[in-house]
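Participant: Sequence first, then the predicted structure, then my questions.
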Amino acid sequence: MWRDEDVDAALAAAPDYCGFVVDFPKSHRSVTPERAIELGRALAGSGIVRVGVFVDADPETIELLVLAEAIDAVQLHGHEDAAYVRDLRELLDTTPLGRKARIIQAFRVTCAADHAAADLAAAEKSPADLVLLDNGQGTGEAFDWSLLADGAPTRPARPFMLAGGLTPQNVAEAIAVTHPYAVDMSSGIESAGAAGAPQKDPQKMIDAVAAVRAAGKE
């Protein structure tokens, strides 16, 4: 889970986005909605887009964090369908704050080529503002990036975020192959803490941001 020092590390690294897994106990990164509000407010004014990551969450919980000005974007990483996304958009659009919040929907891209094509076609049709393509729900493994290469028939026509197995060492290659709108790292910027549990690694965070920005200039 996020510690106060992790917020300091994020501020020092200055990524474009910073995400919190909210109310999903299966993840060691999960924080309560109350803690997410604290973390989000600690990043307020930094210029970092604060993202709440939710898994099949009650839409009212998401709305609460948006209205508390704790998050600027919503990432859906569960079994949410198009109807859920549209209903959430309608709910958030009832307030000026909510209308500003972008909705990002994650899609798992499986390894088998025929299944991957179907996964990417589904992402193409999502009513979300932006889609995120991942190997799975926090697996920390990459999928076949060539599926997203320029000219590949499976590459979505819409902008996408890339996730899954990204590290400061391989993210430049991933960007060169896929040309994503943005990248999402989690396990790749963690190291084992004193108790053995993964924790955010300040140096890896800095290295990751530097690698992404250098790759963007090439």
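Facilitator: Arrived safely.
Participant: alpha carbons only for contacts and neighbour counts from here, please
Facilitator: OK.
Participant: Now the helix or strand containing residue 121: buried residues?
Facilitator: Per DSSP states H and E: residue 121 is located in helix 113-125. With burial defined by 16 or more other C-alpha atoms under 10 Å, the residues of helix 113-125 counted as buried are 116-117, 119-120, 123-124.
Participant: Give me the spatial nearest neighbour of residue 70, chain neighbours excluded.
Facilitator: Distances taken as C-alpha to C-alpha, 6 or more residues apart in numbering place residue 40 nearest to residue 70, at 4.3 Å, with adjacent residues excluded.
Participant: and the comparison structure, right after this:
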Amino acid sequence: MTRVKICGVTSAEDREAVVAAGADAVGVIHGVPVETPREVDEGTAERLVGGVPPFVTSVLVTMPATVQEAVRRVDAVEPDTVQVHEGLSPTELGALRRRIAQQVVAVVDAAADDLGAYAAQADALLVDSVDESGAGGTGETHDWERTRDLVASLDVPVVLAGGLTPENVAEAVETVRPFAVDVASGVEERGGVKNHDAVSRFVANAAGGAA
């Protein structure tokens, strides 16, 4: 069964809707050097993560410049998992894994050539369509056939992101067969605010694609 992460949760109301829809993971964005309506401050990130119930994974999504910065954010927010975007090399990701108890998900560009190096140092890879700053959440899809080949060739779980919506997630799951799918803007009514009906349909349709 393909797992589902709903990312960019900014309020307790949206967090509860994501959990009620049956999502496996709740993503909270904090500590990114790019403009996004989905980022929250440290205190809000800590409260949102702290309210995620047992058996649902809380994920801190961040873009640290150094290993120490990543460790400090993880220690402050205390998520179950940390998702690292642009900023750390594969070697630095390995150092981060050794310093924290949480699992580390490395975000990589679908078109990158060094995915194997990141896979060797991370607990999972999230394959996204990233912009020039290295941030995801672009709302753009990428080559699903290429990502399907990655799923078959890599030894770590692969999470599919980039341009997913309730309308295309079943096809994406059927094509790629990823460990999980990740969505942010594709289930929003406006930046940083989730459409609860879209969240429910996304979760249901992802399960349908994995059937």
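Facilitator: Received it, and whenever you're ready, just let me know what you need. Please read all numbers here as calculations on a predicted model, not as lab measurements.
Participant: Would you pull the TM-score for this pair?
Facilitator: Overlay of the two chains. TM-score (TM-score structural alignment, normalised by the length of structure 2): 0.83; 196 aligned residues with a C-alpha RMSD of 2.3 Å.
Participant: which residues in structure 1 form helices?
Facilitator: 4-13, 33-42, 59-67, 82-92, 96-100, 113-125, 171-178, 202-217 (DSSP state H).
Participant: Just give me the residue right at the centre of structure 2.
Facilitator: For structure 2, the residue nearest the mean C-alpha position is residue 182 (5.4 Å; C-alpha atoms, centre = their mean).
Participant: thought residue 202 of structure 2 was touching residue 169?
Facilitator: Yes. If you go by C-alpha atoms under 8 Å, residue 202 of structure 2 and residue 169 touch, sitting 6.9 Å apart.
Participant: how close does the corresponding residue of structure 1 for residue 128 of structure 2 sit to residue 191 of structure 1?
Facilitator: In structure 1, residue 128 of structure 2 lines up with residue 134, judged by TM-score structural alignment. Residue 134 of structure 1 is 21 Å from residue 191 of structure 1, where distance means C-alpha to C-alpha, to the nearest Å.
Participant: Kindly report the same for residue 139 of structure 1.
Facilitator: 15 Å.
Participant: which of those two has more neighbours?
Facilitator: residue 191 (15 against 12; other C-alpha atoms under 10 Å).
Participant: Now do the same contact list for that one.
Facilitator: For residue 191 of structure 1, the contact set (C-alpha atoms under 8 Å, 6 or more residues apart in numbering) comprises 198-201.
Participant: Show me what the helix holding residue 121 of structure 1 is packed up against.
Facilitator: Judged by 3 or more C-alpha pairs under 8 Å, 6 or more residues apart in numbering; DSSP states H and E, the packing partners of helix 113-125 of structure 1 are strand 102-108.
Participant: Now do the strand it packs on: everything it contacts.
Facilitator: Taking C-alpha under 8 Å, 6+ apart as the rule, strand 102-108 of structure 1 contacts 72-78, 85, 89, 119-120, 123, 126, 128-137.
Participant: Tell me the residues of structure 2 aligned with it.
Facilitator: Using TM-score structural alignment, strand 102-108 of structure 1 pairs with 103-109 in structure 2.
Participant: What does residue 178 of structure 1 correspond to in structure 2?
Facilitator: That one, residue 178 of structure 1, aligns with residue 176 by TM-score structural alignment.
Participant: Around its match, how many other residues sit close by?
Facilitator: Based on other C-alpha under 10 Å, the number of other residues close to residue 176 of structure 2 is 22.
Participant: Contacts only, for the nearest residue to it once chain neighbours are set aside.
Facilitator: Spatial nearest neighbour of residue 176 of structure 2, chain neighbours left out: residue 148 (4.3 Å); criterion: C-alpha to C-alpha, 6+ apart. With contact taken as C-alpha under 8 Å, 6+ apart, residue 148 of structure 2 is in contact with 175-178.
Participant: rewinding a little: output the helices of structure 1 in JSON lines; the columns should cover distance to residue 50 of structure 1.
Facilitator: As requested, those are exported to JSON lines (distance: least, C-alpha to C-alpha, whole Å):
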{"stretch": "helix 4-13", "distance to residue 50 of structure 1": "11"}
{"stretch": "helix 33-42", "distance to residue 50 of structure 1": "6"}
{"stretch": "helix 59-67", "distance to residue 50 of structure 1": "10"}
{"stretch": "helix 82-92", "distance to residue 50 of structure 1": "16"}
{"stretch": "helix 96-100", "distance to residue 50 of structure 1": "12"}
{"stretch": "helix 113-125", "distance to residue 50 of structure 1": "23"}
{"stretch": "helix 171-178", "distance to residue 50 of structure 1": "21"}
{"stretch": "helix 202-217", "distance to residue 50 of structure 1": "16"}
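Participant: Quick one: closest of those to residue 25 of structure 1.
Facilitator: helix 33-42 (11.9 Å; C-alpha to C-alpha).
Participant: Output the residue interval of structure 2 matched by the closest one.
Facilitator: Counting by TM-score structural alignment, helix 33-42 of structure 1 corresponds to residues 42-51.
Participant: ok, the contacts of residue 191 of structure 1 in structure 2, which still hold?
Facilitator: Compared against structure 2 with both residues aligned by TM-score structural alignment, their matches' C-alpha atoms under 8 Å, the contacts of residue 191 of structure 1 retain 199-201.
Participant: most surrounded residue in these?
Facilitator: residue 200 (24 neighbours).
Participant: hang on, it packs against residue 7?
Facilitator: No. Look at residue 200 of structure 1 against residue 7 with C-alpha under 8 Å: they stay out of range, at 9.6 Å.
Participant: What about the contacts of residue 148 of structure 2, which one has the most neighbours?
Facilitator: Result: residue 178 is most packed of the contacts of residue 148 of structure 2 (other C-alpha under 10 Å), 25 neighbours.
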